[in-house]
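1. for reference, the sequence and a predicted model appear below.
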Amino acid sequence: MECGSPWGHSPKRRSQERRWGTPDKEDWGHSVQNPCTEEILEEQMKLECKCHGVSGSCTTKTCWNTLPKFRDIGFILKEKYNDAVHVEVVRANRLRQPTFLKIKKIKNYQKPMETDLVYIERSPNYCEEDSATGSVGTQGRLCNRTSPHVDGCDLMCCGRGYNTHQYTKVWQCNCKFHWCCFVKCNTCSERTEVFTCK
């Protein structure tokens, strides 16, 4: 994935576009930096201030930048990931001309913004086990039947459905200390359900 990249669509604009590597150098994909996370961090940073002074007065103010919560950054990146644009490599015919990326035109084609993510190869199917990519899949994973988020059975199980397992949970409860000197507890039990992906 790459964020914040200009695009070349015609030879006339090549001099104005960013160079993505050349055929006579090492693989251009390794030379591309990914500033997307840094850009989001910078945008989401907030200025916090604290006053110093006698009896609550603000004779001196100290201010500093605070980083956003990691989870908030994750949500923003996940949205960008879902909306990423598929592009393809266009290699120049001449040796000294740079290599560019061209957007795969689809219906409702729109040039991506500099803050959009782009990708060349589609992500592997993380729903299924794939030893080549190291994905263990989601079969057998615990899921939450009522959650609308990624831990929910609808998303976690990738539309395959889920199995319901019933079991009796047993634990010690209502424990009391008796003089002297032992603790006596009751045995409590509860019938419960867990859900795993098919």
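-> Received the coordinates, thanks.

2. could you use CA atoms for every contact and neighbour count after this?
-> Will do.

3. tell me which element the residue nearest the centre of the chain falls in.
-> Central residue check for the chain by Cα atoms, centre = their mean: the C-alpha nearest the mean position is that of K78, 4.1 Å away. If you go by DSSP states H and E, K78 is part of helix 70-82.

4. distance check, the residue nearest to the centre of the chain against C51.
-> 37 Å (Cα to Cα, to the nearest Å).

5. K198: neighbouring residues, count only.
-> K198 has 16 neighbours, counted by other Cα atoms under 10 Å.

6. let's bring in a second model and compare:
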Amino acid sequence: MKPSRTTCRWSASVTGSRGRARCARAGGPCPPSAAWATFLKEKFDGATEVKAESRGARTVLVPLNPQFKPHTEQDLVYMASSPDFCEADPKLGSLGTHGRVCNKTSKAIDGCDLLCCGRGYLTRKVKVVERCKCKFHWCCVVKCKQCERVLDEHVCV
């Protein structure tokens, strides 16, 4: 098995698994994309790091941590940990998250807590020019003024 620097392929084995998913949405069935997302997230959360070992003429994958049970064909395994995307790594093409704009109130991936990797963020004032006070003139013309607004922008340290 040779890992590629530029290509990462994911495959999911669903042989013998049922297409039922727990959906956060109230009422109605889960859309197929949500079912797959749930399925893959569960596999990802339970993934085991493995190493290749020679056993006679065969090469087998065994858990890196001997306390873990051997994986099955339905389990997700990996041989190398993900790189640290918080710090820049030119060899991997990762720019890191220093200087990235983040969302102070979000708990998602764009949120400052997660995106800034615990380093914190700075808040700065930025001036934006937007179209405003738009009026429709008969027929078929919309005329707007340019308005300036000052916004808070949060940037990872």
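-> Done, it's in. Because the structure is predicted, anything quoted here is derived from the model rather than measured.

7. pretty sure V62 of structure 2 contacts F68?
-> No - using Cα atoms under 8 Å, V62 of structure 2 is not in contact with F68, being 9.4 Å away.

8. neighbour count for those two, which is higher?
-> Taking neighbours as other Cα under 10 Å, V62 of structure 2 and F68 compare with V62 leading, 19 against 11.

9. tell me the counterpart of that one in structure 1.
-> Mapped onto structure 1 by TM-score structural alignment, V62 of structure 2 lines up with K102.

10. so that match makes contact with V87?
-> Yes - contact criterion Cα under 8 Å: K102 of structure 1 and V87 qualify, at 5.4 Å.

11. still on that earlier bit, what comes up buried for the helix holding K78 of structure 1?
-> Residues of helix 70-82 of structure 1 classed as buried by neighbour count (16 or more other Cα atoms under 10 Å): L77, K80.

12. now that helix, how far from the centre of its chain.
-> The chain centroid and the centroid of helix 70-82 of structure 1 are separated by 5 Å under Cα atoms, centre = their mean, to the nearest Å.

13. what ranges do the helices span in structure 1?
-> In structure 1, the helices defined using DSSP state H lie at 36-44, 70-82, 153-156.

14. OK, contacts around the spatially closest residue to S135 of structure 1 that is not a sequence neighbour?
-> Closest residue in space to S135 of structure 1, ignoring its immediate chain neighbours: E129 at 5.4 Å, by Cα to Cα, 6 or more residues apart in numbering. Counting by Cα atoms under 8 Å, 6 or more residues apart in numbering, E129 of structure 1 touches S135, V136, G137, T138.

15. nearest residue to C158 of structure 1 in space, please, no chain neighbours.
-> For C158 of structure 1, ignoring the flanking residues on the chain, the nearest one in space by Cα to Cα, 6+ apart is C127 at 6.2 Å.

16. got it, and L101 of structure 1?
-> Nearest-residue entry for L101 of structure 1: V89, 4.7 Å, with adjacent residues in sequence omitted and distances by Cα to Cα, 6+ apart.

17. and T97 of structure 2, by the same measure?
-> C86 (5.3 Å).

18. residues near that neighbour, how many?
-> Neighbour count for C86 of structure 2, taken as other Cα under 10 Å: 17.

19. for the equivalent of it over in structure 1, which residues are in contact?
-> Aligned by TM-score structural alignment, C86 of structure 2 pairs with C127 of structure 1. Applying Cα under 8 Å, 6+ apart to C127 of structure 1 gives the contacts G137, T138, Q139, C157, C158.
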